[in-house]
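Student: need a structure here:
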Amino acid sequence: MTQSFRESLGGYDPNAGRSAHAADKPTLIPVPSLLRSLLTEHLDPGYAAAAEATAAGKRRPRWQNWAWQLAGALLIAVVFATAMAQARSTATGVRETQHALAGSVRSAESATTDLAARRDALAAQVGAQRRSRLEGDARGRQLLDQLDDADFAAAATGVIGPGLTITVTEPGGSQNLSDVSKQRLPGSQQVILDRDLQLLVNSLWASGAEAVSVGGVRVGPNVTVRQAGGGILVDNQPIVSPYVILAVGPPNTMKDIFERSSGLQRLRLLELSYGVGVQVSAADTVTVPAGSVREVNFAKQIGQ
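Tutor: Below you'll find the predicted structure:
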């Protein structure tokens, strides 16, 4: 390596430390340089020490190397065994907690079902008493007609009549979906989301439906269709595939309009892309149940 090249790299300067006042007797002061050492000393000092130890016969015996390797392997095995034991003990506790929570949920669901049945029975008794008290005169019958109209608008009464039945079924096999729905539910086979059923229900209303139910739950003014994790809730009640949507109304007219609606077009796209099952049929008799009876805040008898 030439002197000019070393100077350009900022390495050792041969003129470094030379006294300008004593030109006849220059004094050189060695200046260490990291770049110079990197360019001239290519081997790590540890390699040289190891080579010297080997040459002097001070190399570590082979059995010592095996002992250290065996100790390391035993240490790794102990760590893995401890981790597995902890995981098993934790899994047992998690399973017990899950069973306890599942039992509590089933008990709460049973109690809720019993209370809902009692509530509906009491509401039916109240309705019967109200009707028997008001049917005696013209004023009472007029009031009953107004109450019936209000109950129908609030989805508080069951409806039977001609209409449409729409059955939507999730695909049977897992597919590699890439849309936003699968990004929200990784590893799931669910394709139908709450917004799909919402669009479907709105399309039925726009097609002339007079009463609609989703999964056996009446859709009324205070009812929502929303996503909860991997499930769909209608009025806070879980529904599962196949999703059956019933709509009471003029079947022929309603079907013609519904065939061109955005809700059915969305389902047809999912059917073509992901294998979702979609079936639309007209029927002479469709039964839509009554919705949940809402809480009565106060009441008083007329005339007092």
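
Student: rest of the way, CA atoms for contacts and neighbours
Tutor: Fine.

Student: give me every residue that touches residue 133.
Tutor: residue 140 (CA atoms under 8 Å, 6 or more residues apart in numbering).

Student: just how off-centre is the helix or strand where it lies within its chain?
Tutor: In this structure, residue 133 sits in helix 62-134 according to DSSP states H and E. Centroid separation for helix 62-134 versus its chain: 18 Å, with CA atoms, centre = their mean, to the nearest Å.

Student: next SSE after that helix?
Tutor: helix 138-153.

Student: in that following helix, which residues are buried?
Tutor: Using 16 or more other CA atoms under 10 Å as the burial criterion, the residues of helix 138-153 that qualify are 140, 144, 151-152.

Student: okay, the angle between the helix or strand just after it and helix 138-153?
Tutor: Next helix or strand after helix 138-153 toward the C-terminus (DSSP H and E): strand 159-169. Strand 159-169 and helix 138-153 are oriented at 10 degrees to each other (axes from the mean of the first three to the mean of the last three CA atoms, to 10 degrees).

Student: what helices or strands is strand 159-169 leaning on?
Tutor: strand 243-248, helix 251-259, strand 277-288 (3 or more CA pairs under 8 Å, 6 or more residues apart in numbering; DSSP states H and E).

Student: could you dump these into JSON lines and include distance to residue 97 and mean neighbour count?
Tutor: Converted to JSON lines, those look like this (distance: least, CA to CA, whole Å; neighbours: other CA atoms under 10 Å):
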{"stretch": "strand 243-248", "distance to residue 97": "32", "mean neighbour count": "24"}
{"stretch": "helix 251-259", "distance to residue 97": "48", "mean neighbour count": "17"}
{"stretch": "strand 277-288", "distance to residue 97": "37", "mean neighbour count": "16"}
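
Student: quick one, which of those is nearest to residue 162?
Tutor: Within those, the stretch nearest residue 162 is strand 277-288; the backing value is 4.3 Å (CA to CA).

Student: contacting residues around the closest one?
Tutor: By CA under 8 Å, 6+ apart, strand 277-288 touches 158-171, 211-213, 216, 218, 246-248, 251-252, 255, 267-268, 271.

Student: one more, for comparison:
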Amino acid sequence: MSNGRLPPLAWGSATLVVCLVAGLLLGTTRGVSDGSELRASDSPRLSDLVRVAQSESDDLAATRDALTMQVAQLQSGAATDDDKVAAVLDQLTALEDPAGLTERQGAGVTVTLTDAPRDDDGRYPADASPDDLVVHQQDVQSVLNAMWAGGAEAISMQDQRIVATSAPRCIGNTLLLHGRTYSPPYVITALGDPAKIAESLDAEPGVRVYKQYSTRYGLGFLQQAGSDLTVPAYTGGAAAR
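Tutor: The predicted structure is shown next:
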């Protein structure tokens, strides 16, 4: 009966075969990779992609501003020589404010949203999940919806004017708005009757849920009325993102 072990000669032959196969594999791998690492990670992180996109957006915005100045100069020259052109430009100027293309000032309400801070020992509450402790896209959208419903005449977030095509979006733990990324705190300002806007914020279901999480986990919610607030003009392209 065999004891299941190979004789020394068989072991030597097996070892030789293994070495030959290993050498063949190494040689094939080097040829395929051309001497480089096969599994080298060339997939950039999402945050890196966002930074690159923002840099490109900034460059394009500078080009856009320069072209806008050239167009304005050409329009001004054409209006001087043509009354019809001047009339059309007057109509366009009248539409700038409703379109959000002019800065606005007045009374209103500012809401500031922030992520939950850590405890004194540097930890988060034991019963909280990571999603419970950060400001989400739906939280921002709930505040914006409530402000519009409360009769806001103009709204800004951070240093950007919110227009009909604006779409704040969460990218990881940051917010993407009009091609730029922002981290908390998120400051949202609405011009209008402070009392009506405040009443609308109190009635908005999404805001009420956020306030519950604020009480339980420490998410920041600061609401302040003001008599002399400023909302900047929209400076983006025709299709805001």
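
Student: tell me the two of the buried residues of helix 138-153 of the first structure that are most distant?
Tutor: Longest span within these, CA to CA: 140 and 152, 18.2 Å.

Student: any idea how far the alignment partner in the first structure of residue 57 of the second structure is from residue 218 of the first structure?
Tutor: The alignment partner of residue 57 of the second structure in the first structure, by TM-score structural alignment, is residue 112. Separation of residue 112 of the first structure from residue 218 of the first structure (CA to CA, to the nearest Å): 18 Å.

Student: who's more crowded, those two?
Tutor: residue 218 (24 against 12; other CA atoms under 10 Å).

Student: which position in the second structure aligns with that one?
Tutor: So, by TM-score structural alignment, residue 218 of the first structure is matched to residue 161.

Student: check for me that that match belongs to a strand.
Tutor: Yes: counting by DSSP: H, G, I helix; E, B strand; the rest coil, residue 161 of the second structure is located in a strand.

Student: need the nearest residue in space to it, chain neighbours excluded.
Tutor: In this structure, residue 161 of the second structure finds its nearest non-sequential neighbour in residue 234, 4.9 Å apart by CA to CA, 6 or more residues apart in numbering.

Student: the helix holding residue 133 of the first structure vs helix 138-153, what angle?
Tutor: 160 degrees.

Student: ok, back up a step: pull out the buried residues from the contacts of strand 277-288 of the first structure.
Tutor: Neighbour counting with 16+ other CA under 10 Å marks 159, 161-171, 211-213, 216, 218, 246-248, 251, 255, 267-268, 271 as buried within those.

Student: need the contact list for the equivalent of residue 106 of the second structure over in the first structure.
Tutor: Superposed on the first structure with TM-score structural alignment, residue 106 of the second structure falls opposite residue 161. Under the criterion of CA under 8 Å, 6+ apart, the neighbours of residue 161 of the first structure are 248-249, 284-287.

Student: okay if I get those as CSV plus distance to residue 88 of the first structure?
Tutor: Output for these, formatted as CSV (distance: CA to CA, whole Å):
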residue, distance to residue 88 of the first structure
248, 55
249, 58
284, 58
285, 56
286, 53
287, 52
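
Student: of those, which ones are shared with the second structure?
Tutor: Comparing the contacts of residue 161 of the first structure with the second structure on both residues aligned by TM-score structural alignment, their matches' CA atoms under 8 Å, the contacts found in both are 248-249, 284-287.

Student: which residue, other than its chain neighbours, is closest to the residue nearest the centre of the second structure?
Tutor: The residue lying closest to the centre of the second structure (CA atoms, centre = their mean) is residue 176, at 1.4 Å. Using CA to CA, 6+ apart and skipping the chain neighbours, the partner closest in space to residue 176 of the second structure is residue 169 (5.1 Å).

Student: that neighbour - how many residues pack around it?
Tutor: When neighbours are counted by other CA under 10 Å, residue 169 of the second structure comes out with 18.

Student: I figured it hits residue 137, correct?
Tutor: Yes: when contacts are counted by CA atoms under 8 Å, residue 169 of the second structure is listed as touching residue 137 (6.0 Å).

Student: what sits in contact with each of those two?
Tutor: With contacts defined as CA under 8 Å, 6+ apart, the residues shared by residue 169 of the second structure and residue 137 are residue 175.

Student: buried residues in stretch 201-214 of the first structure?
Tutor: Buried residues in stretch 201-214 of the first structure (16+ other CA under 10 Å): 201, 203-205, 207-214.

Student: residue in the second structure paired with residue 276 of the first structure?
Tutor: Using TM-score structural alignment, residue 276 of the first structure pairs with residue 219 in the second structure.

Student: and the closest residue to that match other than its chain neighbours, what does it touch?
Tutor: Residue nearest to residue 219 of the second structure in three dimensions, not counting chain neighbours: residue 116, with 4.1 Å by CA to CA, 6+ apart. Going by CA under 8 Å, 6+ apart, residue 116 of the second structure touches 133-134, 214, 217-220.

Student: at 6 Å what do you get?
Tutor: 133, 218-219 (CA atoms under 6 Å, 6 or more residues apart in numbering).

Student: tell me how many other residues surround residue 168 of the second structure.
Tutor: Neighbour number of residue 168 of the second structure under other CA under 10 Å is 21.
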